[in-house]
Structure formats: structure tokens, C-alpha cells
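Peer 1: okay, sequence plus prediction incoming.
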Amino acid sequence: MPENSLKHIVEYQKAGNPVGIYSACSSNSFVIEAVLEEARDHNEVCLIESTANQVDQNGGYSGMTPADFKAFVLAKAKEIGCDPAKIYLGGDHLGPLTVAHLPEAEAMAYARTLVHDYVKAGFTKIHIDTSMKVADDDPNERLSDETIARRGAELARVCEDAYQELLKEDPNAVRPVYIVGSEVPIPGGATEDNSGMQVTRVEDFKNTVATFEKAFKDQGLEETWKDVIAVVVQPGVEEKDAGCTEYDRAKAAELMASIKEFPNIVFEGHSTDYQTKYKLRELVEDGVGVLKVGPGLTYGAREALFSLAYIEENMFHGREDETSHFIDVLEKAMLETPKNWAKHYHGNENELWFKRKFSFSDRSRYYMPNPEVKAAMDKMFENLRKEGINLAALSQFMPMQYTKVREGVLQNDPAELVKDRVKNTIDEYRFATHQNEL
């Protein structure tokens, strides 16, 4: 059976070669297309992940099951001309995350179906996350590592069985690799700035590894343990409203040194959004083989959409009744359904107004599929295509894209401009990971 070449990250890291990969955690079409185009244009691999609340057996908030999400990505790849063999699909925070209000028996039954469907659909990177308490866990006691690992190993057992099912349909199906641990905020972002974030203690990291290894052995999964390539830790980074908590090598030095004791494991770093490309490179050099990024990518797309809205507004001055009013339509959608931002944004009315539009946490990403928002975006694109985007306005609001348009390497088209803004962020991760070597 084919080996999962994501294991090469471990081989490179242990040989002292700082190679990693960035993981695009998004279902946004502009982001997916930008990631695939970058992989095509640079002849590189790419890793695209969906989270347990985004894609699940019932459709998640994206409306897609794991099989749907895979079909969506592969359809985009075919349109773009990206070799599907270069695409890795991952499942992030797979476990009882979205059903933690249920008792263990019911929550774990849901989680078993969830991981089964991801593996059966052909996802080849599985983050098992059972770190959250369920309804019958003691709310006043810390969830023990043993409980977390036991539940995680139960899900790994299901993953292995699902892979055997997949092999009957596709004898060349690649084995999944596994990620364990969860020293990070919940998917979607922290609900408070910084949320008491601290660098993972070395003893906690080592205990996570030891308890998971034992739990896998108890499930008869000694061989599967060899496919665990990374452990999630908190190296001291976090995205938040105002940007991020920047990586500090000195504060994380003891943790990073400890990974050298484990020849088959690297670190996976979550919430790396908005780190500079140099800090991202330091993370990879220090042992973080996988850099997760989500809001940082959709923020780039949102930023470009707002720039286009400002261009439209100025080009259509005096003809406001013809414009899309994209920013206002988005604001209306967010106010009508506040559940996706209300717990994450804090402040007075003026501060909330600002954050709904410009927060680095980018909760607006949840509203882009809204039919009225989508219709406004389509109208804005139609207006700009019909009139032709004025170069002076493009220079004012999207100067980097203006230069590329003038140089003839970028089409002066709204959708292409949005994707190129996303690629600005992707290129910072490519600089950090050296993933062209994978």
C-alpha cells in the first residue's frame, strides 16, 4: 500500500533540514483556488483542511460532507489544472467538538461516524482531537490525559477500519497519517483576546505522547502509532482581533528542544495567522512541521473585496443606485445573524462596528456564502467588469496588484485580484516552509 509522503516532513526535520508545509484551513472558494493555483504554478504539493464544525457527516456549516468537500476541491483542481496527486486533504479537530453537550456515549458515537467518513472519503491527514469535555465529564475537574488519549485511540481504531474499507474500493488508497493533541483555542478562534495563552510545558507535551502511545497500544494499534507524525502544541502564537501574539524563540526554547527526543514526531502549530514570514520560518526551523492558517487567508480575500467595493464606489460616484453596496450588505447579514461573531467580538457599539469589518479574527468569513452577500459580490464584479477597473483606483486601493497588472502578469479582473491578494499571504508561508522540497 502507498506510503503517505507527508512523512517526509519528519525525515527532513530529523535530518536537520527545516522543511514543513502550510495547511490552508478554509472552504472559501477564492482561498481554495489560490492554493491550487500556487501549487500548479510552482509545481508543489499543497495541504487543504476542513474542520469538524465546517465539514461533517451532516454537512457542517459549509453544507458539505467529507466526500462533498473532496469532490469540491478536486473539481476546482481540474478546472485549474492542478495535479490531484499533489493535493493532501486533512481533517482538523475531529472528535466530539460540536456535540460536547451530549454524554460520552452519544458524543463519541457521533465522533466515530465523523472520522470514519473522513477516512473513507480519502482524507490522508487526520487530526484526532478529544480534548474537550462532554456532558457527563466532571465540570470541576481537569479532563485527564488518560481519558483524552483513550477516546482518541478509539477514534484511531475506527479510522483504521475505515481505511480497510477504502482499500477494497481503491487498492492504491494512501494511508492516513495522524496528528494528536490540542493545545489551542477551539476551531474558529478564541472567544477572548489571548485567552490566557501560554507555551506548552515540556512535561505536558511528553505526557501527551506517552499517554497516547499507551492508549494506541491498548487498542492494538502499535503499527498505527508509527503513522502519528505530529503533536499539536502551543509554541506561544495566537491570532486575535489586533493581529497576533508573535512567536518568541526564547520563550519556546525548552519546548522546541524537547522534540529532538522523538525521532518520528514533529510539532503541528495552529493559529499561526499573521506571524511575519520570518517568524513562520523560525517556527519551522525550530521543529514545527505543519503551520495551520485559516483567518489569515480569508482576511486577505475580505480585504480585497473591500478594496474592490471602494473602487466601485468611487468609479460609480453619482450613480450610487447602480452599485452593489457590498460592505453594507455584509454588515446587514452579520447584524441579522450575530451568532458567528457575538462571542468573539467585545466592546461598545463603535468598536463592534469596526471589528465586524476589520478584525483580524475575520468572523465575516462565515457570512460570505449568505445569498444576499453573494448576490452583492456578483453585482460588484459585474459592474467592475462592465466598466473596466480604473488603474488609478486600482493603484490607490490595491497597489501590489496594480503593479502586477501593469507588468502584465495579472489580469485586471475582480476575481483574479482577490485571489492574488490571498497569494500574498500564501507566499509568506511558502517562504517559511520550503515545501517545494517535499
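Peer 2: Thanks, I have the structure now.

Peer 1: going by C-alpha atoms from here, please, whenever you check contacts or count neighbours.
Peer 2: Will do.

Peer 1: for the host helix or strand of Val418, name the packing helices and strands.
Peer 2: According to DSSP states H and E, Val418 maps onto helix 414-433. In terms of contacts (3 or more CA pairs under 8 Å, 6 or more residues apart in numbering; DSSP states H and E), helix 414-433 is packed against strand 21-25, helix 29-42, helix 277-285, helix 295-315, helix 371-387, helix 399-407.

Peer 1: make it 10 Å
Peer 2: strand 21-25, helix 29-42, helix 277-285, strand 288-293, helix 295-315, helix 371-387, helix 399-407 (3 or more CA pairs under 10 Å, 6 or more residues apart in numbering; DSSP states H and E).

Peer 1: can you name the next helix or strand after the fifth one?
Peer 2: Yep, that's helix 295-315 we're talking about. From helix 295-315, the next helix or strand downstream (DSSP H and E) is helix 326-336.

Peer 1: what's the closest non-adjacent residue to Ser307?
Peer 2: Spatial nearest neighbour of Ser307, excluding adjacent residues (CA to CA, 6 or more residues apart in numbering): Phe397 at 5.5 Å.

Peer 1: comparison target below:
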Amino acid sequence: MTNAVLTNLAKSRTNGHPVGITSVCSAHPLVLRAALRQARRLNKSLLIEATCNQVNQFGGYTGQTPKAFVGFVADLAAQEDLSTDRIILGGDHLGPNPWRKECAESALAKAEEMVGAYVEAGFTKIHLDASMGCAGEPVALDDETTAERAARLASVAEKIARRRGATPPCYVIGTEVPIPGGADHALDDITPTSADAARETLEIHRRVFTKHNLQSAYERVIALVVQPGVEFGNDNVIPYAPCNTSGLTNLLNEYPAFVYEAHSTDYQSEEALSQLVQNGFPILKVGPELTFALRETIYALDMIASEIVEGYGARPLAAAMEKIMNDEPMYWDSYYKGSTRNKYIERHYSYSDRIRYYWGKGKAQEAWLNLENVLSRIAIPATLLSQYLPDLSLTPAQVSSPQAIVMASVERVLKRYDEACNARPRQ
């Protein structure tokens, strides 16, 4: 579909009626089903984004290339009776991040190939993220270097779109990009990007893109990623403080064609999300909170089955996940610190939800299918639902389906985002 929904975000803001859109950053099939189902029910467009680590030309941690992911989403959409014309596909953090331990030229060459694969597959929203240093470079790069590398990636995207005869993509740029997936430590405070820094980023990118004859690509830059002072770590969440971003909000009056893209909005209140939309951050990215809700509900069902299904065992799904994570620690080991007990708690319950990297593993899928099978054959007593899922409102049809119970939990998160995206400012 066209990106009119995205390009209209700035227009809606300048017309005094800001609206937002939820960016669903997940590759889990139940999360995507829940999002597709909500979009169909509300008759709305759906923005789904895949990250450079989830999906790339080598498969990412999901094992899917961009082309495979597009087919995967299309199959789910068909099953949920939602036209793919209503789906916007975005690529998140597209740049050298997966290969940043390599030298810059090697990492950028792979990033070019990845961006090309995304555009070739039909992704129409591209987040150009070349802000991180590669081997031998500073952790965060200056605006000039970042812009040069972003232009290099945009050039590839433009060529592929022209070759395909496809609508060229819209872009998101930025240099003060929050850590993908959340911080890896406790947070006390986050300093928002200054208006001066954001202005400089926009101007440098404009100049660099023009230098490389990419003016038309720059005209399709719809959003800038800045730090709005919103973040989450393993154990805590920094709530949005609107008073700290007034300078950024006012800056959009100088650049009426732009809005901000808000990363790491997971776990924010509906009021905070609504304030972000009203203040010029209408693209609300959420990912770990969705799989956090999924994990909470699956673990609750695991405990319910342990209580009522003879021979099921004592939380075998949670035990399976613990074994999988310990057998393959690469996705959590460098993120969780402290005692053995603390690492255990973080593996299973942290806000950063790095357990999400493991749901696609064979043993994890076996454990889930076993749980789904045993609970599908019985009626879960209302008293146990009250004990383990007290805040989840379920229909009788949902109660009989473990998959529907999990999706209801995810939809509850998505509903909060939808309400925030369409809220009107308080008088």
C-alpha cells in the first residue's frame, strides 16, 4: 500500500489534529495475529516492522529473509482476513548494527545488501540507522559520518525501487537513536535530545543527501529519531515527561514536514503515549512489551495446566525455556548481571524480555504445543483464570482456546496504544 498514512502524520499535526500510529515491532506469529485481528476489527491500517537482527539477508535470529518475512505476514493476514493493502511494512534499525564488530566497510557492504533485500521484498518504510560505530570506531558516530552512511544506504534503496518500478520508500533518520530493545541496566534518568542537536541532524542530512543527488529521497524523510527521555531497562521504566521535550516539539514548527519517531515506548501509560502523539511523536514503536505480555500469559497457562492436568508436571514449559536459554546464552548473557538468582529472574521476567529470542526454537515450540494441546481438551475453571490472569477479560470462546487467551493479552497492550494514537488533548 502507499505510505499516505505515514506522510499524513505531519499534516495532521500542522492542521491541529494530531493522530498517531502504532509500530508493531515483532516477528512472533501470535503477536502479529493479534495485531492483524485488531486492525481488521477497527478497520485501520497496520504498521509492522522487522528489525535488522530479526530479519536480514542471512535470516536473522528468526531465520527469515525480508522476502520470507513478507510472505509470512501475507499468510497470516490471509488467515485473519485482512487485505495486505492495509499493511505497511517497515525495516527498523537498518544499517551495520548486526555486523558492527567488523570493520566499517565490511559492515556497510552487508548493510547495503540488507537494505536492498528489504526494498526488493516490498518494505516501504526504511529506518536508516548508521549511528553506531564499527570495529575501531567510537560507539556513537558524529552526525556527518552518520549522514554519509545513511545516504549510501538510501542510494541503494532508491536504485532497487526504481528497478522494481515500485513506489519509492519513505525514510526515517536520526543519530541519537535509543538502544534497540531497551537498555541493559537500571536507569535513573534519560536526557532528551536537545532541539539544537535535532536541527543540526536534519540540516546535515539535508546537505549530505543533496550532495549525493538524493534530494528526492530526502523529501521522503518523514521522521527523525530522537531521544524523548523515554526508555526501559531490565528492571525499571523511565516515564515520559512532556516538560522536557518542549524544545523538540517547538522545533517541528520550523520543519512542518517532519515528525518524530518514538522508540522504546514499551510500558508507558496510555496518558504518556497520548502526550507523545500530541507533542510530535506520533510513530509509537512497541515490541518487547508485546512479547512480555505473551510470556506472562503463557507462563500463567503453564501454571494453570500444572494445577489441573494430571501428568502435565510442574511448569514444564518454564523449565524448557530455562534449559533452552542456558544451552544458548548468546542472546542474554552479556545483558544480565549479578547473582545466579538475579540472572534467572532477568532471563524470565525482565522488561527487556530477551526470552523473546527463544520462542522460535524447536524445543520452545514443542513445549508450547504440548501446553496448548492439554488445555484445549479441558475447561479452565474461572477461579483459576481469576488466580493467574485476574486482569484479563475473556469471552467464553477465548477461554476454550489457549492461543486466543494469549492473543487477548497482546491485544490489551495494543488497545492502549490505539487509544493513545486517537486521543484528543484534554481541555
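Peer 2: Yes, it's here. Keep in mind that what you see is a predicted model, and the values were worked out from it rather than measured.

Peer 1: next, format the helices and strands packed on helix 414-433 of the first structure as CSV and append distance to Lys339 of the first structure.
Peer 2: Supplementary listing: those in CSV, determined by distance: least, CA to CA, whole Å:
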stretch, distance to Lys339 of the first structure
strand 21-25, 21
helix 29-42, 23
helix 277-285, 32
strand 288-293, 23
helix 295-315, 17
helix 371-387, 17
helix 399-407, 34
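
Peer 1: closest to Phe123 of the first structure out of these?
Peer 2: Minimum separation from Phe123 of the first structure across those (CA to CA) falls at strand 21-25, 13.5 Å.

Peer 1: how close does that closest one sit to the second structure?
Peer 2: For strand 21-25 of the first structure, the mean deviation from the second structure after alignment is 0.6 Å (mean CA distance after the TM-score superposition for the first structure).

Peer 1: that strand packs against which elements?
Peer 2: Strand 21-25 of the first structure packs on helix 29-42, strand 46-51, strand 87-94, strand 266-269, helix 277-285, strand 288-293, helix 295-315, helix 414-433, going by 3+ CA pairs under 10 Å, 6+ apart.

Peer 1: so can I have JSON lines of the ones you listed showing mean neighbour count and distance to Met64 of the first structure?
Peer 2: Compiled in JSON lines, these are given as follows (neighbours: other CA atoms under 10 Å; distance: least, CA to CA, whole Å):
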{"stretch": "helix 29-42", "mean neighbour count": "20", "distance to Met64 of the first structure": "13"}
{"stretch": "strand 46-51", "mean neighbour count": "24", "distance to Met64 of the first structure": "10"}
{"stretch": "strand 87-94", "mean neighbour count": "24", "distance to Met64 of the first structure": "13"}
{"stretch": "strand 266-269", "mean neighbour count": "28", "distance to Met64 of the first structure": "25"}
{"stretch": "helix 277-285", "mean neighbour count": "21", "distance to Met64 of the first structure": "31"}
{"stretch": "strand 288-293", "mean neighbour count": "26", "distance to Met64 of the first structure": "20"}
{"stretch": "helix 295-315", "mean neighbour count": "23", "distance to Met64 of the first structure": "18"}
{"stretch": "helix 414-433", "mean neighbour count": "21", "distance to Met64 of the first structure": "22"}
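
Peer 1: possible to save those as a markdown table with distance to Lys168 of the first structure?
Peer 2: Converted to a markdown table, these look like this (distance: least, CA to CA, whole Å):
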| stretch | distance to Lys168 of the first structure |
| --- | --- |
| helix 29-42 | 29 |
| strand 46-51 | 25 |
| strand 87-94 | 20 |
| strand 266-269 | 31 |
| helix 277-285 | 37 |
| strand 288-293 | 30 |
| helix 295-315 | 37 |
| helix 414-433 | 35 |
